[in-house]
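1. Any chance you can model this:
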Amino acid sequence: MTFDYDLFVIGGGSGGVRAARIAATEGGARVALAEEYRMGGTCVIRGCVPKKLMVYASEYPGMVEDARAYGWDAKVGAFDWKAFRKSLDAELTRLENAYRKGQENAGVTIHDQRAVVVDPHRVRLADGTEITTKHILIATGGQPFVPEFEGSDLAITSNDIFLLDDLPSSILVVGGGYIACEFACILNGLGVDVTQYYRGAQVLRGFDDEARGHVAEGMKANGIEIHCGTDVLRMEKTGGGIRVSSTDGHERTFEAVMYATGRRPNTAGLGLEQAGVELGRYGKVVVDDYSQTSVPSIYAVGDVTDRIALTPVAIREGQAFSQTVFAGKPSKADHELVASAVFTQPELGSVGLSEEDARAQEEIEVYQTAFRPMQSLFAGRPDRVLMKLVVSAKTGKVLGCHIVAPGAGEMIQLAAIAIKMGATKEDFDRTVAVHPTMGEELVTMKTPVRKG
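-> Just a heads-up that it's a prediction; the model follows:
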């Protein structure tokens, strides 16, 4: 059978565009890609990039306060959200155009409309056009999830926060994951009165217990009101905003409510089940180590597979797929020891096992230090840094590293290289410190604080 294309990619996010480009340039494939919204996907348009720019914006008031302590005659003025949004929109447009140009330069045909799967070798565009293809790649990512309850339609999500005409004076952030915590910190830094509800016992579930407790205390010290063990029962619109009734028996009114209670794979209405593709919990696409679905000609990468929902992972999965299928280089994306950063204030960087998970599998030693960093100490701020290594008692291998500090994401990226290479605590000890830095504490912790 002759096909219109060798590969048709549904989704123009990080995983999809990488797969398309590699298939076209390294594999010589005829490739088309459909994106129904904007090229770049969640990360570029409504996730990592705009969020990180908002993180930067939210940090400037603290920097100005520190500058005064260092002798500068500096003052914090009002934050101009509209001016920031204008610059943000321009930057996102620039990045979107760069993504598009990269695809066009690789010879990829772009369809700016929704595509659905008809059968293992056919897709249908929103305008009704049907296209045949030897392989289909699903890279449609995820979308925010808001549970249904009375008044749930009043909530906004992380997708909406970048599009607000004005910042609210007060906001309730519901959720305890990294998205909820990051936006709580961002909005707090931009001058919004922030309250956070989370139904669990502590925010940032899945991260090291000590590290997430350290982050939570820092958030509270910065003025965020966190209520754990609390969930929303109902919401209603009032003259003063949105009245929220919660499980702790209280009623409070906020100008806005943002839900960040997780994301779900974006597979609804794609025609996957009808084509024979196996879907798992919440509609995730079930794949093997090579990103192949239960239908041999259909593959999936990125958040839609609900493996590790991080942009660099989606990129690796997209590249491995194209190298396997089109470049004759069978490749599996490596999901072991993937580092991550949470851009809260204070920032959290993590790679490897938490103390709790490591202890569940073997005897460990924990090396840890907490201190006030030089820069903020001089400025009179009470900030505290946490550095922690989780080490195998038997082999001395570093099983996990957790950092809560300014620039923790930058530090954990470098620590991840050593840990991925199998570094031992001895290797860390043999490394000469760079002084004076926060990072030097990673190589100067000599005595374990806990064993077992």
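2. Please make it C-alpha for all contacts and neighbour counts, starting now.
-> Will do.
3. and the longest helix for this protein?
-> Ranked by number of residues, the top helix in the chain under DSSP state H is helix 81-105.
4. Check which helices and strands that one is in contact with.
-> Identification of packing neighbours for helix 81-105 by 3 or more Cα pairs under 8 Å, 6 or more residues apart in numbering; DSSP states H and E yields helix 14-25, helix 41-46, helix 48-69, strand 109-111.
5. Among the ones you listed, show me which one is buried the most.
-> Neighbour counts (mean count of other Cα atoms under 10 Å) averaged over each of these peak at helix 14-25, with a mean of 26.
6. The longest helix of the chain vs helix 14-25, what angle?
-> 30 degrees (axes from the mean of the first three to the mean of the last three Cα atoms, to 10 degrees).
7. ok, and for helix 81-105, which residues are buried?
-> Buried residues in helix 81-105, defined by neighbour count with 16 or more other Cα atoms under 10 Å: Arg85, Leu88, Glu91, Leu92, Thr93, Leu95, Glu96, Tyr99, Arg100, Gln103.
8. Is the last one in contact with Val17, as I believe?
-> What it means is Gln103. Yes. Using Cα atoms under 8 Å, Gln103 is in contact with Val17, at 7.0 Å.
9. Quick check, central residue of this protein?
-> Against the mean C-alpha coordinate of the chain, by Cα atoms, centre = their mean, the closest residue is Leu310 at 5.4 Å.
10. what's near enough to touch that residue?
-> Residues counted as contacts of Leu310 (Cα atoms under 8 Å, 6 or more residues apart in numbering) are Gly302, Asp303.
11. Report the separation between it and Ala370.
-> Separation of Leu310 from Ala370 (Cα to Cα, to the nearest Å): 28 Å.
12. Just say helix, strand or coil for Ser350.
-> What DSSP: H, G, I helix; E, B strand; the rest coil gives for Ser350 is strand.
13. What's the local residue count around it?
-> Number of residues near Ser350 (other Cα atoms under 10 Å) recorded here: 28.
14. element containing the residue nearest to it when sequence neighbours are not counted, please.
-> Nearest non-adjacent residue to Ser350, counting by Cα to Cα, 6 or more residues apart in numbering: His402, 4.6 Å away. If you go by DSSP states H and E, His402 is part of strand 398-404.
15. this one as well, want them side by side:
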Amino acid sequence: MTEYDYDLFVIGAGSGGVRASRVAASHGARVAVAEEHRVGGTCVIRGCVPKKMLVYGSHFAEELRDASHYGWTIDAMHFDWASLRDTVLRDVDRLEITYTNTLDAHEVAHFHERATIAGPHAVRLASGREISAKVILIATGAVPVMPEVEGIEYAITSNEVFHLPTFPGRVLIQGAGYIAMEFAGIFNALGAHVTVVNRSDQILRGYDESLRDRLLQITMTRGIDYRFHCPIRRIEKREGEARVVHFDGHDPIEADIVLVATGRRPNVNGLGLENAGIALGFRGEIPVDGHNRTSCESIYAVGDVTDRIQLTPVAIREGHAFADTVFGGTPRVIDYGCVPNAVFSQPPLAGVGLTEAQARVNHGNIRVYSSDFRPMKNIFAERHERGLYKMVVCAESGKVLGLHMLGHEAPEILQAAAIAVKAGLTKDDFDATMALHPSMAEELVLMR
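-> Below you'll find the predicted structure:
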């Protein structure tokens, strides 16, 4: 008989937890996973996947408006929120089944209840059952941050936005990060009046400044209102679904929904980390080493709960590397350099590597190349919005330090371009590549 019930017990069946579970099981480990919500985690159930589907749905508003310039006549256009919402939720159901089937196919036991740490080798389920494991992996992700203001119970987060019973005509969004900007674009395109309020005077802090400024101009032209230096003081519920949001130093705003998108924090509350002697880090994260091990040698953590880079592909890589290291006999660490990222705003923004500001701090002598262009699609549709690509280059070596893009299909183009940046190619390498014409991607090799 073995000393433990399982070789590995995973708390959290999101992207990182599911990948770690199935890979560990493929290495011969006896694995169990507990999930208190739905298998698939934030990305699949209430995050990037259903949000991207809403983005796709909202794009039709622009496409239909532009259709007449391409010879199409479309009569009686009408948008039905319930139809889009239910289609998205059905696909979420399908994906949850797929993820569950993946666990079953690898003979991973799964418990649909909350699990907490009971000790270095023990977890306790909500039902009261205690299970022992040689190794425990924490993959509980992150949860939305909610400000402590009066009436916050009348606001929603990105978790609830996919379940709105009716389409809101007036949307107020607190925050100006990627979640806020993506939902602002979605609701604006679908016909709502959107107001973005933020405590600072910036959107998308941390992204390249030139692209942020261009996106702000475009979205304002599209009808999104902004209020900067505008913290919420209280939210008041009126008759029906109306909310009135009050601010310090600004007039109140009435809205049908108030969406709080001020960031996410590691999901550690009540996890029982103290039972294994694990202390949280400065940002409330679980500190880990290069192999994802916590201060307790039998407990590991991957994904957003470690607050390194809150991206699904990062959590998946970490989960895979953990399983290979601990159960596969092939130790490996993750390289966090040149991780591509995207904001599915309208138009979308994508980048990899250092921004211009970061490069000036880290390298000093740099060169910046750019292409400021009006996409052919916009010309035909008589739209005046312009795309903007930037390349940040080390002046001494010519190595590309960063690549940043704003425009149609920027994330799709950047994924391939990120390979070149990760490989350490130079501006000369880009210039030596023949352009693919006519395309927006050709601007990557034509920047001056």
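16. Relative to the second structure, which residues correspond to the strand holding His402 of the first structure?
-> Under TM-score structural alignment, the match for strand 398-404 of the first structure in the second structure covers residues 400-406.
17. Please verify my assumption that Ala23 of the first structure contacts Phe326.
-> Yes. Counting by Cα under 8 Å, Ala23 of the first structure touches Phe326, with 5.8 Å between them.
18. Overlap in contacts, the two.
-> Ala29.
19. Val366 of the first structure belongs to a helix?
-> No. Read with three-state DSSP, Val366 of the first structure is strand and lies in no helix.
20. the strands in the stretch 101-250 of the second structure, which residues?
-> Assigned by DSSP state E, counting those that start in this stretch, the strands in the stretch 101-250 of the second structure fall at 109-111, 115-119, 122-125, 130-138, 142-144, 170-174, 193-197, 225-227, 232-237, 243-247.
21. Please identify which of those strands is closest to Arg448 of the second structure.
-> With Cα to Cα, the closest approach to Arg448 of the second structure among the strands of the stretch 101-250 of the second structure belongs to strand 225-227: 33.1 Å.
22. how big is the offset of the closest one relative to the first structure?
-> Its aligned residues in the first structure lie a mean 1.3 Å from strand 225-227 of the second structure after superposition (mean Cα distance after the TM-score superposition for the first structure).
23. Pull out the buried residues from that strand.
-> Result for strand 225-227 of the second structure [16+ other Cα under 10 Å]: buried residues Asp225, Tyr226.
24. wait, is Thr344 of the first structure part of a helix?
-> No. Thr344 of the first structure is assigned coil when assessed by three-state DSSP, not a helix.
25. In space, what's closest to it - neighbours in sequence excluded?
-> Closest to Thr344 of the first structure by Cα to Cα, 6+ apart is Glu182, at 4.7 Å.
26. Check the gap between the one you found and Val194 of the first structure for me.
-> In this view, Glu182 of the first structure and Val194 of the first structure are 12 Å apart by Cα to Cα.
27. got it, and Gly16 of the first structure?
-> Distance, Gly16 of the first structure to Val194 of the first structure, using Cα to Cα: 36 Å.
28. what's near enough to touch Val305 of the second structure?
-> Ile138, Ala139, Thr140, Gly141, Ala142, Arg265, Pro266, Asn267, Val268, Glu285, Ile286.
29. go with 6 Å
-> Neighbouring residues of Val305 of the second structure by Cα atoms under 6 Å, 6 or more residues apart in numbering: Gly141, Ala142, Pro266, Asn267, Glu285.
30. Any chance of these in TSV with neighbour count and distance to Ala359 of the second structure as columns?
-> Output for those, formatted as TSV (neighbours: other Cα atoms under 10 Å; distance: Cα to Cα, whole Å):
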residue	neighbour count	distance to Ala359 of the second structure
Gly141	30	30
Ala142	21	30
Pro266	23	29
Asn267	21	33
Glu285	20	27
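31. So which of the residues you listed is the closest to Gly240 of the second structure?
-> Distance to Gly240 of the second structure across the contacts of Val305 of the second structure (Cα to Cα) is lowest for Ala142, with 31.9 Å.
32. Would you agree the closest one is in contact with Pro266?
-> Yes. Under the criterion of Cα atoms under 6 Å, Ala142 of the second structure makes contact with Pro266 at 4.2 Å.
33. Can you classify Val304 of the first structure as helix, strand or coil?
-> Relying on three-state DSSP, one would call Val304 of the first structure helix.
34. What does it correspond to in the second structure?
-> Per TM-score structural alignment, Val304 of the first structure is aligned with Val305.
35. do you know how far that match is from Val333 of the second structure?
-> Relative to Val333 of the second structure, Val305 of the second structure is positioned 18 Å away (Cα to Cα).
36. Repeat that for Gly240 of the second structure.
-> Remark: distance between Gly240 of the second structure and Val333 of the second structure (Cα to Cα) = 53 Å.
37. related to what we said a few turns ago, compare the helices and strands packed on helix 81-105 of the first structure and give me the one nearest His250 of the first structure.
-> Nearest of those to His250 of the first structure, taken as Cα to Cα: helix 48-69 at 29.6 Å.
38. and the closest one, how far from the second structure on average?
-> Helix 48-69 of the first structure versus its aligned partner: 0.6 Å mean (mean Cα distance after the TM-score superposition for the first structure).
39. helices or strands next to that helix in the packing?
-> Counting contacts by 3 or more Cα pairs under 6 Å, 6 or more residues apart in numbering; DSSP states H and E, helix 48-69 of the first structure is packed against helix 178-189.
40. which residues touch Lys82 of the first structure?
-> Lys82 of the first structure makes contact with no residue, according to Cα under 6 Å, 6+ apart.
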